[in-house]
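**Student:** coordinates only, sequence not included:
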């Protein structure tokens, strides 16, 4: 009988059906690092959303056979240690229909200057106006005819591209930064930065992608451009972005992720109080339909592994 421990069930706020094999199931709303080994002491299968499982943890868990990540990103699991110890790792893929929607929520709010207009109404500016409207600078910019650059052209990037095309945007899919060759359908990384009116980051956080957008990259972008990051916070230099927004190097940014989450130690971006920056608390992935798809795929990953036809394996 499999012993399944879900370390942080609290982040998955939808029902989970029972796997179709004999098992015992225990779940916790969340788990601190110091509690991981104790809680997984007799587990054969661990489920984690965001709780880290390190090589040190794994060394004390010889009975563990599988780690099922209830998310796409797996950078909080020591994959090399799992390979060495023969622990399978799975993730969920292509499940969040809401991320592309959230990307364009941020894009439209920034391009249409919605926060400034909302503040104009809330502050009574429209009510005191002598005309029938209030115009706030900068003037809103249309998406039609604008260029959308995408860094990270997986399932989410492709969905964002499709939405961009529906708005009448020109799509540029970036080649990897520093690549010596440019694949068909891709555009060199620096060229995407220089030509994009809207630049969207959707790639995973790896050694190669960490800090890929810094001061030099931001200075390549047009001054009217906006940057959207719904990938991982570590993809960009937050201090450099804060400076670029304050100095007008770029026109705006919309972020759903930060380098530290939750940002208990603060962030240069959280100190900016201006309408050309929108930060949401890592919620782009959340919607009723997205979570239902995630839940079913997570259980399917468990069943596939235990019943001998594993799926969505990372290791």
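**Tutor:** Received it, and whenever you're ready, just let me know what you need. Values in this document were obtained by computation on a predicted structure and should not be read as measured data.
**Student:** C-alpha only now, for contacts and for neighbours.
**Tutor:** Fine.
**Student:** So for the residue nearest to the spatial centre of the chain, what's the nearest residue that isn't a sequence neighbour?
**Tutor:** Centroid check for the chain by CA atoms, centre = their mean gives residue 231 as the closest residue, at 3.3 Å. Using CA to CA, 6 or more residues apart in numbering and skipping the chain neighbours, the partner closest in space to residue 231 is residue 202 (4.1 Å).
**Student:** residues contacting that neighbour?
**Tutor:** 150-153, 156-157, 229-232 (CA atoms under 8 Å, 6 or more residues apart in numbering).
**Student:** Tabulate these (JSON lines), appending distance to residue 191 and secondary structure.
**Tutor:** Formatted as JSON lines, these follow (distance: CA to CA, whole Å; DSSP: H, G, I helix; E, B strand; the rest coil):
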{"residue": "150", "distance to residue 191": "12", "secondary structure": "strand"}
{"residue": "151", "distance to residue 191": "12", "secondary structure": "strand"}
{"residue": "152", "distance to residue 191": "15", "secondary structure": "coil"}
{"residue": "153", "distance to residue 191": "16", "secondary structure": "coil"}
{"residue": "156", "distance to residue 191": "21", "secondary structure": "helix"}
{"residue": "157", "distance to residue 191": "18", "secondary structure": "helix"}
{"residue": "229", "distance to residue 191": "19", "secondary structure": "strand"}
{"residue": "230", "distance to residue 191": "21", "secondary structure": "coil"}
{"residue": "231", "distance to residue 191": "21", "secondary structure": "coil"}
{"residue": "232", "distance to residue 191": "22", "secondary structure": "coil"}
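**Student:** Next one for the comparison:
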């Protein structure tokens, strides 16, 4: 079978990407609007996507589609159950961001713990220039050494984040998975119930997928159970946190700060409450924690490897 490969979101990968080694035809589009998906995939046996939604309705109109290659790890944009019913293989990429995302986490953590934004604003407003002392100490500065890093998600990125945290002298605790009992996890040190993780963490960072069970995992009740000196970091999925609740928590001083790289809708539409925040205790970056050059090269290679493996009858990284 001669495959027809269609890449719907080429601009999501800014570096060169080689094509599969088997005989095929190929189309690519810089981006694709929702109402263009069906027409562009009509002849496709292989679709390469990033965040395009392929739900049951769309899949039913694509009888030739046999494989979806994701240029991401998360696959909440795809109806996996419908793919199984239609015999469509879905493969994601894994492990490509194991360095870049943890490094981004600590960029946010260090900036917040040392009040980088606040001190930068002081200089911009001339406070240091007017000071009678050689330094400013307007904002508190906290060290990481000796504090507790709480991690939700013990996959490759969560564990890489833990390794960096230990290098800073932090004590690491992972959230006990809700599907496992305390008893079954007891042999592995460092796993604690979620409520305890909330109460004890000085920095709480999220590295879990977005599912119906994890949507709004962090709401106002959870934020109230955290330390008032704690930081919340989310480089995973925006829907994990109730964004309106986070704004309230920051305004009421329920936590000390937050660093986010993701929002519940991306690109963000007007009205997202986090877009309007102008506070030294909140940092928002545009979903670029994953996007180092090194990670992107690894991702691009893995996408094509996944397609070639599937075509050869030895599929890998399947989520179906």
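**Tutor:** Looks like it came in fine. Keep in mind it's a predicted model, so treat the numbers as computed, not measured.
**Student:** Can you pull the TM-score for these?
**Tutor:** Superposed pair, TM-score by TM-score structural alignment, normalised by the length of the first structure: 0.98. Supporting alignment: 314 aligned residues with a CA RMSD of 1.1 Å.
**Student:** And the residue nearest to residue 231 of the first structure, how far from residue 41 of the first structure?
**Tutor:** For residue 202 of the first structure, the distance to residue 41 of the first structure equals 36 Å [CA to CA, to the nearest Å].
**Student:** again with residue 175 of the first structure
**Tutor:** 44 Å.
**Student:** Between these two, which has more neighbouring residues?
**Tutor:** Per other CA atoms under 10 Å, whichever of residue 175 of the first structure and residue 41 has more neighbours is residue 175, with 24 against 15.
**Student:** What's the more buried one aligned with over in the second structure?
**Tutor:** Residue 175 of the first structure maps onto residue 176 of the second structure when the alignment is built from TM-score structural alignment.
**Student:** wouldn't that match be in contact with residue 193 here?
**Tutor:** Yes - with contact defined as CA atoms under 8 Å, residue 176 of the second structure reaches residue 193; the gap is 5.0 Å.
**Student:** Need the overlap of contacts for the two.
**Tutor:** Counting by CA under 8 Å, 6+ apart, the shared contacts of residue 176 of the second structure and residue 193 are residue 182.
**Student:** Checking the contacts of residue 202 of the first structure against the second structure: which ones persist?
**Tutor:** Retained in the second structure by both residues aligned by TM-score structural alignment, their matches' CA atoms under 8 Å are the following of these: 150-153, 156-157, 229-231.
**Student:** Nearest to residue 7 of the first structure among those?
**Tutor:** Distance to residue 7 of the first structure across these (CA to CA) is lowest for residue 231, with 23.3 Å.
**Student:** What is the aligned counterpart of that closest one in the second structure?
**Tutor:** Checking TM-score structural alignment: residue 231 of the first structure goes with residue 236.
**Student:** gap between the closest residue to residue 276 of the first structure other than its chain neighbours and residue 91 of the first structure?
**Tutor:** Residue nearest to residue 276 of the first structure in three dimensions, not counting chain neighbours: residue 252, with 4.5 Å by CA to CA, 6+ apart. Separation of residue 252 of the first structure from residue 91 of the first structure (CA to CA): 33 Å.
**Student:** Ok, residue 189 of the first structure next?
**Tutor:** For residue 189 of the first structure, the distance to residue 91 of the first structure (CA to CA) stands at 28 Å.
**Student:** With residue 290 of the first structure instead?
**Tutor:** Distance from residue 290 of the first structure to residue 91 of the first structure, by CA to CA: 15 Å.
**Student:** Same drill for those two, tell me which one is more crowded.
**Tutor:** Set residue 290 of the first structure next to residue 91 and count neighbours by other CA under 10 Å: residue 91 wins out with 24 against 16.
**Student:** Once you drop chain neighbours, what's closest to the more buried one?
**Tutor:** Nearest non-adjacent residue to residue 91 of the first structure, counting by CA to CA, 6+ apart: residue 69, 4.8 Å away.
**Student:** which residues does the one you found contact?
**Tutor:** 47-49, 89-92, 298.
**Student:** Return the closest of these with respect to residue 269 of the first structure.
**Tutor:** residue 49 (25.7 Å).
**Student:** Residues contacting the host helix or strand of residue 46 of the first structure, please?
**Tutor:** Residue 46 of the first structure belongs to strand 45-48 when assigned by DSSP states H and E. Outside strand 45-48 of the first structure, the residues within contact range by CA under 8 Å, 6+ apart are 2-9, 40, 64-70.
**Student:** still on that earlier bit, what residue of the second structure matches up with the residue nearest to residue 276 of the first structure?
**Tutor:** In the second structure, residue 252 of the first structure lands on residue 257 (TM-score structural alignment).
**Student:** Can you tell me the number of residues neighbouring that match?
**Tutor:** Close neighbours of residue 257 of the second structure, defined as other CA under 10 Å, add up to 26.
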